[in-house]
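Chemist: The sequence and its predicted three-dimensional model are supplied below.
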Amino acid sequence: MKSNKTAFTALLSLSLLAAGCGEYSKSPEGDMNELRQWQQEQNGKNNGPVIKYVDKPVEQPPQIVYREQAKVGRDAIIISTGTLMTFSEGVKTSYPIRTAITVPGVKIRLKAANFPKDIPLEESKTEPGVFVLTWTPDFYTIPSGETHKTFIAKVIPEIIAGDAKVVEALRGLDLSQDFTVQVLPTQELPSALTVSGLEAEVMEGTVVPFSVTVKVPGVDDKSAEKPTLEVSYDKISVTEGNSFLEMDGTRHVTPDATKKSAEYLGNYQWKFSLLFDTQKMSRQTQLAKDGSEMANADGTRVRFSLKAKGGRDLSTPVKLVQVKIKALPKVEAEPTPTTETTVTPAETKKEETKAETTPAKKEEVTTRSAKVDTAKAAEAAKKVADAKKAADAKKAADAKKAADAKKAADAKKAADAKKAADAKKAADAKKDTKTTTTTKKKTTTTAKKETK
């Protein structure tokens, strides 16, 4: 046992001596492991106690290793952007960008490059070293016909403070960080479709202007693709609780030729100008649920649907419009005065011959009668339109007359006020003159007394 200890001591001394010499290149750590193994083998041979050596690592908190000026490189400023940033058209989205600086005293700010327009990067007020990239892609950033857009952007650090030599060294390096940007198309549908100017009931034989407004996100007057308006009939003529059919109303809806087909109002709002025409396109006869004519109906119920479409085939929900076309009042023919006449046999025979009319002639008479009725209806519609026009003109004239009367009254009131003000001013001036004269007289009298 003693010899073993002596040999171990000698070997340890030689190892330490060799470690101190510059010519020995073997790792001291390897020698220590060999010594431990040899000692364990010797202990095993002599059945002595086995000694176990355990290397326990020392735990230390992570820390930033500051570089010397001579060794400043690209790793002096570390930027973490992630590999992919995804945005959607018209949606504001933010991503954090984390930075770490290994050179003491250096301060930076970040800017983004390769975006369609300047993108602000704001420094976080709560997290040190964190910058926030915020972007709202414009509508239709993605070209027509494409499903998405991808491009490579980069973040570039700008040195704003630090040692002059360090700053100079850093500015000579490419410290930018690349990342991928993906833009997805908007899924916001056109909305807020509103019908204005078309009441639930219109009079037969009239032309009613009305408009349809809709919001189409991303489509303005500079967009290549303009919105469209679809007018259709859903063929749902039978509705619950009604004894009549709702007829096709699209036959009465036409574009207003005097105005633009689609007018831009701003803020992605569009206006369509239309006409509901029951003058050129006469109303149909109202039908019952079983399809039979309702002879005593006071009008015809119609329906039509509206849908606005924007880009990429996005459209509004369908809006149903229901209108009742009120029938014109029936014009009763004035009775024809009758006179007693003597009918000769020859005339009687002539009348009998007239009575024997062929079916073709009967049909001709019926057609002629229908044309007369249509003409009378058109004439009645014109009378209604003329009466309305006259009423509107009278209303406008009354309004102008009232405005003129008010204007005249205001003018008279102003003139009276000015006249009163002038009169008061003249009275005040006269009073001041009288006072001045009295004062002068008193002064003269006093002067005379003093002279005496």
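Modeler: The structure has been received and is ready for your questions.
Chemist: Only C-alpha atoms from now on, for both contacts and neighbour counts.
Modeler: Noted.
Chemist: In terms of helices and strands, where is the closest residue to residue 230 other than its chain neighbours?
Modeler: Nearest residue to residue 230, sequence neighbours excluded (CA to CA, 6 or more residues apart in numbering): residue 307, at 5.2 Å. According to DSSP states H and E, residue 307 maps onto strand 299-309.
Chemist: roughly how far apart are the spatially closest residue to residue 269 that is not a sequence neighbour and residue 450?
Modeler: Leaving aside its sequence neighbours, residue 269 sits nearest to residue 215 (CA to CA, 6+ apart; 4.4 Å). Residue 215 sits 97 Å away from residue 450, going by CA to CA, to the nearest Å.
Chemist: More neighbours: which of the two?
Modeler: Each of residue 215 and residue 450 has its neighbours counted (other CA atoms under 10 Å); residue 215 has more, 24 against 8.
Chemist: Contact partners for the more buried one?
Modeler: Shown in contact with residue 215 (CA atoms under 8 Å, 6 or more residues apart in numbering): 190, 191, 192, 193, 268, 269, 270.
Chemist: Verify the stated contact: residue 19 with residue 28.
Modeler: Yes: counting by CA atoms under 8 Å, residue 19 touches residue 28, with 6.6 Å between them.
Chemist: Which of the residues in stretch 116-128 are classified as buried?
Modeler: Buried positions in stretch 116-128, judged by neighbour count with 16 or more other CA atoms under 10 Å: 121, 122, 123.
Chemist: Could you check how far the second one is from residue 176?
Modeler: Relative to residue 176, residue 122 is positioned 17 Å away (CA to CA).
Chemist: With the first one instead?
Modeler: Separation of residue 121 from residue 176 (CA to CA) stands at 14 Å.
Chemist: Residue 257 too?
Modeler: 58 Å.
Chemist: go on, residue 262?
Modeler: Noted for residue 262: a distance of 47 Å to residue 176, by CA to CA.
Chemist: just residue 43 next, same as before
Modeler: Distance of residue 43 to residue 176, given as CA to CA: 61 Å.
Chemist: same deal with residue 59?
Modeler: Computed as CA to CA, the residue 59 to residue 176 distance reads 34 Å.
Chemist: which of those two has more neighbours?
Modeler: Legend: neighbour count by other CA under 10 Å for residue 59 and residue 176, higher for residue 176 (18 against 6).
Chemist: Now name the helix or strand holding the nearest residue to that one once chain neighbours are set aside.
Modeler: Counting by CA to CA, 6+ apart, residue 156 is the residue found nearest to residue 176 once chain neighbours are left out, at 4.4 Å. Element membership of residue 156, judged by DSSP H and E, is strand 149-161.
Chemist: The very next helix or strand once past that strand vs strand 149-161, what angle?
Modeler: The helix or strand immediately downstream of strand 149-161 is helix 164-171, counting by DSSP H and E. For helix 164-171 against strand 149-161, the angle by axes from the mean of the first three to the mean of the last three CA atoms, to 10 degrees is 170 degrees.
Chemist: what about versus this one:
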Amino acid sequence: MKTNHALISVLSLSLLAAGCGEYSKNPVQDLAAMRDNARLELKKGPDSVREITKEVIVKEDRIVKIEESTINGSLLVISADEDMDFEEGKTKQYKIQARVLDPSVEIKLNVEEKPKEVSIEKSTKEADVYILTYTPALYTVPANKKKQKLKVVLKAVVTSTKNAADAAKYEGLVRTKELNLTVFRTEDAPSEVQVLGLGTQVSEGSITTFSVTAKVPGTDANAPQKPSLIVTADENQSSAGQSFKDLDGSRHIPADTKVEYVKDSVWKFTKTFDTQNIPVQPQVGKTGAILQNVDGTFVRVAFRVAYDGLQTAPTVQRIKIAYTKPISAPRFDLTSIGQTGLKASPGKTVVANFTVSSADAQAEVKVESPVTSLDVNPSLTCVDASTGANKQNCTLSLNVSCETKLENLNGDITVNALSIVNGRNSNLVAAKIKVVATQDATLCSAEAAK
């Protein structure tokens, strides 16, 4: 009990020290007053909201009330397509609508950020409409991409209000919108291929310089890569009613190409058609056999222009290569026969060997059957020499019957020959072999020889 009395004494001294001056208030009575005040405040409820409104006539038959608390950027509306697609080098337009929900307020659409080629102008025909016009420069899209994303940042700002009293509320009110522009590389294939300077006929042994032009959309002199010219054989080899084949003319066009930019996306390729250093193939029929006695070879060439994985349809040129080179005629070598000629007697068989050859290794020498008015029954056989068909080893046989009269054994035997090179014939050359009648009584009876 002594301990409790001491504790109470200490507490009383502490309370006296905490007070300001003399302690005379009753803490219990103060707490009750506080509780009474709190009950009164709760009965009052929250402060009533000031309802400051203004009437905005949106339509003749409708009145919209806008609360003061909603006067913010949402009153400004910027409407535009979410995706605006463009193609390099091509102009395209989109509409943007900028309007305000309060007709007493006027606004303006400003451009905060855009590519330099983009222009945004207010429409002269439609209210609250702006026209975005863009012609993307060539190579806006990097070479390793198919498209490029760009942005335009627009800001709608209040410029004026009809009611001066509202000016303060709209001052500084803005609305910002970001538009996405997507620029694609051109997807138009090259076109308008023209072959200039290469006619429908060239002469054998000539070099003809010609050019091919084509329009390559999306390019100019600064193109990161140049278009290419593809030269091939044509898929077709003959036309309706044609009895022969058109051959591959691309073999006469060397790979060397000079390419240069002209203007307006047009490129020029310079090439040569060479029949001087590249031999002309013989004209062949539909079966593939070489045609004789023709004056030229017909060929076809297909031209395509390609760029960035796209290419034109083939442009086909049909050309006749006219033969102009002379074909060397073959030469006879009659050394083994000699100038005295062949001696023919009734009942005797005479055999003579000679050669016919051409200096052109590509030539094929043809020797025709002998022609004579003599009664000697001639026959001729020729075979290719070891060097090839440009030389013929020939054997001429004369079979004279015992009934042949001597006067029918004096004269000439004519042998004709020509060279053929790539289906072309040389001039016909003739060799005259002299035949001299002789009498050999041992071959036939004396009566038969008369």
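Modeler: Looks like it arrived, so ask away. Remember, predicted model here, so these are calculated numbers, not experimental data.
Chemist: what TM-score do we get after superposing?
Modeler: The TM-score (TM-score structural alignment, normalised by the length of the second structure) is 0.57; 309 aligned residues with a CA RMSD of 4.4 Å.
Chemist: hmm, which of the contacts of residue 215 of the first structure are the buried ones?
Modeler: Burial by neighbour count, 16+ other CA under 10 Å: within the contacts of residue 215 of the first structure this picks out 190, 191, 193, 269, 270.
Chemist: In TSV: the residues you listed, plus secondary structure and distance to residue 382 of the first structure.
Modeler: Listed next are those as TSV, based on DSSP: H, G, I helix; E, B strand; the rest coil; distance: CA to CA, whole Å:
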residue	secondary structure	distance to residue 382 of the first structure
190	coil	40
191	strand	39
193	strand	33
269	strand	37
270	strand	34
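Chemist: Now render those as CSV, adding distance to residue 444 of the first structure.
Modeler: Shown next, in CSV, are these (distance: CA to CA, whole Å):
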residue, distance to residue 444 of the first structure
190, 95
191, 93
193, 91
269, 86
270, 88
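Chemist: Just give me the closest of the residues you listed to residue 76 of the first structure.
Modeler: Of all those, residue 190 has the smallest distance to residue 76 of the first structure: 50.2 Å, by CA to CA.
Chemist: Could you list which residues are in contact with the residue opposite the closest one in the second structure once aligned?
Modeler: Residue 190 of the first structure maps onto residue 190 in the second structure when the alignment is built from TM-score structural alignment. Counting by CA under 8 Å, 6+ apart, residue 190 of the second structure makes contact with 214, 215, 216, 217, 305, 306, 307, 310, 311, 312.
Chemist: Hmm, residue 120 of the first structure is touching residue 133, no?
Modeler: Yes: using CA under 8 Å, residue 120 of the first structure makes contact with residue 133 at a distance of 6.4 Å.
Chemist: how far is the helix or strand containing residue 64 of the second structure from where the chain is centred?
Modeler: For residue 64 of the second structure, the host element (DSSP H and E) is strand 62-67. On the basis of CA atoms, centre = their mean, to the nearest Å, strand 62-67 of the second structure sits 62 Å off its chain's mean C-alpha point.
Chemist: do the same with stretch 322-333 of the first structure
Modeler: Per CA atoms, centre = their mean, the centroid offset for stretch 322-333 of the first structure relative to its chain is 43 Å.
Chemist: Ok, stretch 108-123 of the second structure next?
Modeler: Here stretch 108-123 of the second structure is found 36 Å from its chain centre; the criterion is CA atoms, centre = their mean.
Chemist: Likewise for stretch 369-378 of the first structure?
Modeler: Centroid separation for stretch 369-378 of the first structure versus its chain: 51 Å, with CA atoms, centre = their mean.
Chemist: Just the residues contacting it, thanks.
Modeler: In contact with stretch 369-378 of the first structure (CA under 8 Å, 6+ apart) are residues 205, 328, 330, 331.
Chemist: Just among those residues, which is most surrounded?
Modeler: Among the contacts of stretch 369-378 of the first structure, the one with the most neighbours (other CA under 10 Å) is residue 205, at 25 neighbours.
Chemist: returning to what we had before: among the contacts of residue 190 of the second structure, which recur in the first structure?
Modeler: Checked against the first structure using both residues aligned by TM-score structural alignment, their matches' CA atoms under 8 Å, the contacts of residue 190 of the second structure keep these contacts: 214, 215, 216, 217, 305, 306, 307, 310, 311, 312.
Chemist: Can you list which of those are found in strands?
Modeler: 214, 215, 305, 306, 307, 310, 311 (DSSP state E).
Chemist: How about the contacts made by the nearest residue to the first one once chain neighbours are set aside?
Modeler: In other words, residue 214 of the second structure. Closest residue to residue 214 of the second structure apart from its sequence neighbours, by CA to CA, 6+ apart: residue 193 at 4.4 Å. Listed by CA under 8 Å, 6+ apart, the contact set of residue 193 of the second structure reads 212, 213, 214, 215, 304, 305, 312, 315.
Chemist: buried ones in stretch 193-207 of the second structure?
Modeler: Buried residues in stretch 193-207 of the second structure (16+ other CA under 10 Å): 193, 195, 198, 202, 203, 204, 205, 207.
Chemist: One more: stretch 157-165 of the second structure?
Modeler: 157, 158, 160, 161.
Chemist: The second one contacts residue 106, doesn't it?
Modeler: Yes: under the criterion of CA under 8 Å, residue 158 of the second structure makes contact with residue 106 at 6.0 Å.
Chemist: quick one, helices of the first structure?
Modeler: All helices of the first structure, identified by DSSP state H, fall at 2-20, 28-45, 164-171, 345-355, 359-451.
Chemist: next one: the fourth one to chain centre, how far?
Modeler: Same thing as helix 345-355 of the first structure. Put simply, helix 345-355 of the first structure sits 80 Å off its chain's centre (CA atoms, centre = their mean).
Chemist: With the longest one instead?
Modeler: The gap between the average C-alpha position of helix 359-451 of the first structure and the chain average comes to 46 Å, counting by CA atoms, centre = their mean.
Chemist: same question, the first one
Modeler: Its chain's C-alpha centre lies 86 Å from the corresponding centre of helix 2-20 of the first structure when counted by CA atoms, centre = their mean.
Chemist: and what of stretch 91-99 of the first structure?
Modeler: With CA atoms, centre = their mean, you get 23 Å for stretch 91-99 of the first structure.
Chemist: okay, which residue is most central for the first structure?
Modeler: residue 217 (4.7 Å; CA atoms, centre = their mean).
Chemist: Noted, bye for now.
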